[in-house]
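*Asks:* Sharing a sequence plus its predicted fold:
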Amino acid sequence: MDDLSTIRSEALGAVAAAADLGALDAVRVAALGKKGSVTGLMKTLGGLAPDARREFGARVNQLKSEIEAALEARKASLGASALADRLAAEKVDVSLPTRPDFANWGQGTLHPIGQVMDELAAIFGEMGFAWAEGPDIEDDWHNFTALNIPPDHPARQMQDTFYLPPRADGTPMVLRTHTSPVQARTMLDKAVQKMLADGGSLRVIVPGRTFRLDSDATHTPMFHQVEGLVIDRTTHMGHLKGCLVDFCRAFFEVDEFPIRFRPSYFPFTEPSAELDIGCSWKDGELRIGAGDSWLEILGCGMVHPRAIANCGLDPAVYQGFAFGMGIDRIAMLKYGIPDLRSFFDSDLRWLRHYGFSALEWPSLTQGLGR
C-alpha cells in the first residue's frame, strides 16, 4: 500500500510539473507504459492470494484511472496554452501599411464570365427580365421529366450526365445538365402561378453552372449557361425573335447584325429553332458581323405544351418562349478567347489580360431600340 501512495504522489506531481506535451508524454510512459510503475504493480497481482488480489487490483485500477484523468486534464491545459502562444506569435496587424512588394501586385480584375453575367443582367434587365437561380444538384424529374425529355433520350445516358447516389426514397439525382430545371421550378411556384392567373407575365433569366461529360477546346465538364423564359397568355414566336435580335445587337454592340433562325428540335420547345449570327474568317481569325459565314450561338423555341402542363399550368391558357446559350461560348466570341479551358486555369497572366476593372459597369443599350 505504501508503494501505491508513493507512486500516486510521484506521478501526479510529475504530471503537474510537466512543462510541455513532450514532458507530459514522458510522464505517461513512466507510469503507464510497458515498464511503467503502475504496470509493474499490475504484474505482481499473480502472486497474491485471491482476496488480497481482488482488493489490491481494485486499488491499482483506481490509481491508474486517477493518473489517466490527470494526464488528460494537463494535456488539455498545455494544448490550450500552446495554441494561445502560437496565435500570439502568428498574429497579423491588419492596420499596418501595405508592404512595398504588395503594392506591385496591381489591382485585381473581374473574370470574363462574371463580366458577361453583368452584361446579361443589364441587357435582359432592360427588357423586364428578373434574375432566378436554382440548385446545382437536381433530381431526375426537374432536370428531365418535367421538361418533356423522355426516358430513352440520349441526354439521359451516362456518357452525357453526371449521376449521383439517389435519395433515400430512391429518387435519381444528377448534376444538372442545363439551367432549364429552374424554369420548371419557377413555373411550379405558387406565387408565380397566382401572378399569371391574375393576368401577369413571367420573365426570368437563369444564369448558372451546368455539368456534362465533355472536355476539349470548346467544352469543359463544368460550364455556364443562361436560360430565358417568358410565360403569359399572348406571347408568340415573333416576340421571341424580337427579344433575341435585340439581345444580339446589344451584346455584340453591332446595330446592323445579320441574324437568322433555323428550324431545330428540342424536347422542351415546339416549334424550336437555333439562332445563327453572321461572321467571316480571314487569315484564320473569326470576325463577328456581316460576312459570308454563319455561327450558331443559342437554341430557342416556344415552350412545349407538355412542359407547361407538367409544371402545373394549363397549356390551353398559357404559352411562352424559352432560350438558352452558353455564357462561356459568347464570352469567347465577344472577347476573342480561343480556348474554353483557359477560363478555369487560374492563370494570373491570363486574368490580367482578359479581366475587367471591378468598377467597369456595362453600359449596353445599343441595339435595344430604347
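*Replies:* Received the coordinates, thanks.
*Asks:* Every contact and neighbour count from this point should use C-alpha atoms.
*Replies:* OK.
*Asks:* quick one, helices of the protein?
*Replies:* If you assign secondary structure with DSSP state H, the helices in the chain sit at 2-17, 21-32, 37-43, 50-90, 100-103, 112-126, 140-143, 181-188, 190-197, 237-251, 305-310, 327-335, 348-354.
*Asks:* how far is the last one from where the chain is centred?
*Replies:* Right, helix 348-354. Averaging C-alpha positions (CA atoms, centre = their mean, to the nearest Å) puts helix 348-354 23 Å from its chain's average.
*Asks:* Can you add mean neighbour count and distance to T210 and give the helices of the chain back as TSV?
*Replies:* Compiled in TSV, these are given as follows (neighbours: other CA atoms under 10 Å; distance: least, CA to CA, whole Å):
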stretch	mean neighbour count	distance to T210
helix 2-17	15	58
helix 21-32	17	50
helix 37-43	16	62
helix 50-90	14	41
helix 100-103	8	36
helix 112-126	19	14
helix 140-143	20	11
helix 181-188	22	11
helix 190-197	14	25
helix 237-251	18	22
helix 305-310	20	20
helix 327-335	18	11
helix 348-354	13	22
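*Asks:* Switch the ones you listed over to a markdown table; also include distance to C279.
*Replies:* Listed next are the helices of the chain as a markdown table, based on distance: least, CA to CA, whole Å:
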| stretch | distance to C279 |
| --- | --- |
| helix 2-17 | 81 |
| helix 21-32 | 71 |
| helix 37-43 | 86 |
| helix 50-90 | 57 |
| helix 100-103 | 43 |
| helix 112-126 | 20 |
| helix 140-143 | 34 |
| helix 181-188 | 31 |
| helix 190-197 | 40 |
| helix 237-251 | 13 |
| helix 305-310 | 34 |
| helix 327-335 | 10 |
| helix 348-354 | 22 |
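*Asks:* Which one of the ones you listed lies nearest to G278?
*Replies:* Ranking the helices of the chain by proximity to G278 (CA to CA) places helix 237-251 first, at 10.9 Å.
*Asks:* The closest one versus helix 327-335: what angle between them?
*Replies:* 50 degrees (axes from the mean of the first three to the mean of the last three CA atoms, to 10 degrees).
*Asks:* let's bring in a second one:
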Amino acid sequence: MLEKIDELLVEVSNFSSVNKDEIEQFRIKFNGKKGILNDIFAKFKEVPNEQKKEFGQKINTLKQAVESKLDELKNATSSNIILEKEDLTRPGFPSELGTRHPINLVKNRIIEIFKSIGFAVADGPEIEDDWHNFTALNLPEYHPARDMQDTFFIETNPDILLRTHTSSVQIRYMEENQPPIRILSPGRVFRNEAISSRSHCIFHQIEGLYIDENVSFADLKQTIQFFTTELFGKSKIRMRPSYFPFTEPSAEVDVYWGLNSETDYRITKGTGWLEIMGCGMVDSAVLKNVNIDADKYSGYAFGMGIERIVMLLYQMSDIRMFFENDKRMLEQFSGL
C-alpha cells in the first residue's frame, strides 16, 4: 500500500495541464467522493497498528501534494484566461488622445455661421488645371494679375498646378450647376512664397459664392455684416475699394477691432481696424465662361484666409506654429 502511495505521489508531481476539463478530471480522480484519497482513508482502519503512523504520514503527504497541485493549476489557468482576454496588439503605453487643430475649429465655426443662412459646402481638387484656376476666373494667359499669385506649376506639364485659391472650386461648381447657387469652398491652397512668421507656402482659405437673380452689393455687405457679428462679436465694418480680376466692383473688408489693450494697438497698427477678407460682385466675364446668363443672373463672392482669422481670435503671432504640430501648442485647444 505504501508503494502505491509513492506511485500516486509521482503521478501528482508529474501532472500538468492548462485545460480546464483535464484539471477537473484530475481533481475528481483524487478529491472526488469516490476519489483515490477517500478510498485510501477508508482503508486506513485496516492497517496494522504498528504501521498506522507511517501510513498516516504518507496519506497526509499525498493529500497536501494534491491540494498544492490543484492550487498551482488554478493559478496558471487564471493567468491564462487573463492573457486570452487582453489585446496583445495594443501598444505597451497608453495612447494619448489628440485635440482638434485650431484651424479646423475656426473653419468649422465659419461653416456653421454660413450654413445658418443657406450656404452649402463644395469641394474640389488641390491639383488643378490652368482653366479652372486662372482662365475661367478672368485671368487669361499673360494677364499681369497672374503675378499676384506665385504659383507652383507641375514641371512636366505647365498646364497643371497646385491651386492658388479655392475659387477654382466655384468654377467647377458653376460648370455643373445652374443658379440659384449658394456655396462655401474651404480648403488648402499653395503659393510659392517665402516662409516667415506672417506667411507660408501652404495655407487655408474659405471662399463663398452666391449667384441668383437681382443679387446686389447691398446683399454682400449684409452677409458680411452678419458673419463678422457672429464670429467676432463685432458689428462695425468698412469696405475699401480694391481690385480682383474675377469681381467688379471689388472691396477689402475691415472689422473694427478696437483699441482696448496693448495687443489691440499692435495687431491693428494703432488704427483699431483689421483687414479680414476680400470680396466683390462676380464679373460678368466669369459667368459667361461657365455658361451662366450674365444678363439674367448676378452674384457676389468673398474669400478669407483661415490662418489669419485664427491668429486674430487666439492672439497668435507666428503662422508657422500651425504646421509644426507642437503638442504644447495643440494641447491648449483641448477644451474647445
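*Replies:* Looks like it arrived, so ask away. Since the structure is predicted, the reported quantities are computational estimates derived from the model, not experimental observations.
*Asks:* if we can go back for a sec, so which of the helices of the first structure is nearest T161 of the first structure?
*Replies:* Between T161 of the first structure and those, the shortest gap by CA to CA is with helix 140-143, which sits at 10.6 Å.
*Asks:* what range in the second structure does that closest one sit on?
*Replies:* The counterpart of helix 140-143 of the first structure in the second structure, counting by TM-score structural alignment, spans residues 130-133.
*Asks:* any idea how far the alignment partner in the first structure of S116 of the second structure is from I113 of the first structure?
*Replies:* In the superposition onto the first structure, S116 of the second structure corresponds to E126 when matched by TM-score structural alignment. Going from E126 of the first structure to I113 of the first structure by CA to CA, to the nearest Å gives 20 Å.
*Asks:* Please apply the same query to S81 of the first structure.
*Replies:* When CA to CA is applied, the distance between S81 of the first structure and I113 of the first structure equals 47 Å.
*Asks:* cool, and G324 of the first structure?
*Replies:* Counting by CA to CA, the gap between G324 of the first structure and I113 of the first structure amounts to 16 Å.
*Asks:* just T39 of the first structure next, same as before
*Replies:* 67 Å.
*Asks:* got the contact list for A121 of the first structure?
*Replies:* Neighbouring residues of A121 of the first structure by CA atoms under 8 Å, 6 or more residues apart in numbering: W131.
*Asks:* how near is it to R212 of the first structure?
*Replies:* For A121 of the first structure relative to R212 of the first structure (CA to CA), the value is 25 Å.
*Asks:* what does Q193 of the first structure give?
*Replies:* Between Q193 of the first structure and R212 of the first structure the distance is 31 Å, computed by CA to CA.
*Asks:* Check F257 of the first structure too.
*Replies:* 32 Å.
*Asks:* same deal with N61 of the first structure?
*Replies:* Look at N61 of the first structure and R212 of the first structure: by CA to CA, they are 62 Å apart.
*Asks:* Same question for L188 of the first structure.
*Replies:* Relative to R212 of the first structure, L188 of the first structure is positioned 25 Å away (criterion: CA to CA).
*Asks:* before we move on, what about I137 of the first structure?
*Replies:* Taking CA to CA as the measure, I137 of the first structure and R212 of the first structure are separated by 13 Å.
*Asks:* mean shift between the longest strand seen in the first structure and the second structure?
*Replies:* Counting residues, the longest strand found in the first structure (DSSP state E) is strand 269-282. Compared with the second structure after fitting, strand 269-282 of the first structure deviates on average by 1.7 Å (mean CA distance after the TM-score superposition for the first structure).
*Asks:* So which bits of that strand are buried?
*Replies:* Of the residues in strand 269-282 of the first structure, those buried under the neighbour-count criterion (16 or more other CA atoms under 10 Å) are T269, E270, P271, S272, A273, E274, L275, D276, I277, G278, C279, S280.
*Asks:* same question, stretch 284-304 of the second structure
*Replies:* Judged by neighbour count (16+ other CA under 10 Å), stretch 284-304 of the second structure contains these buried residues: 284-287, 289-290, 292, 294, 297-304.
*Asks:* tell me which of those is nearest to T77 of the second structure?
*Replies:* Among these, and counting by CA to CA, the member closest to T77 of the second structure is M304, at 64.3 Å.
*Asks:* Which residue comes closest to that closest one once chain neighbours are left out?
*Replies:* In this structure, M304 of the second structure finds its nearest non-sequential neighbour in M277, 4.5 Å apart by CA to CA, 6 or more residues apart in numbering.
*Asks:* That neighbour maps to what in the first structure?
*Replies:* Structural alignment (TM-score structural alignment) places M277 of the second structure against L298 in the first structure.
*Asks:* just checking, that match touches G324?
*Replies:* Yes: L298 of the first structure lies in contact with G324 (CA atoms under 8 Å); the separation is 5.8 Å.
*Asks:* Tell me which other helices or strands the host helix or strand of A65 of the second structure touches.
*Replies:* Using DSSP states H and E, the secondary-structure element containing A65 of the second structure is helix 49-85. Using 3 or more CA pairs under 8 Å, 6 or more residues apart in numbering; DSSP states H and E as the contact criterion, the secondary-structure elements in contact with helix 49-85 of the second structure are helix 2-14, helix 20-31, helix 36-43.
*Asks:* The last one aligns to what range in the first structure?
*Replies:* Counting by TM-score structural alignment, helix 36-43 of the second structure lines up with no residues of the first structure.
*Asks:* The residue nearest to M304 of the second structure and N38 of the second structure: what is the separation?
*Replies:* If you measure M277 of the second structure against N38 of the second structure using CA to CA, the figure is 93 Å.
*Asks:* Between those two, which has more neighbouring residues?
*Replies:* More crowded of M277 of the second structure and N38, by other CA atoms under 10 Å: M277, with 21 against 14.
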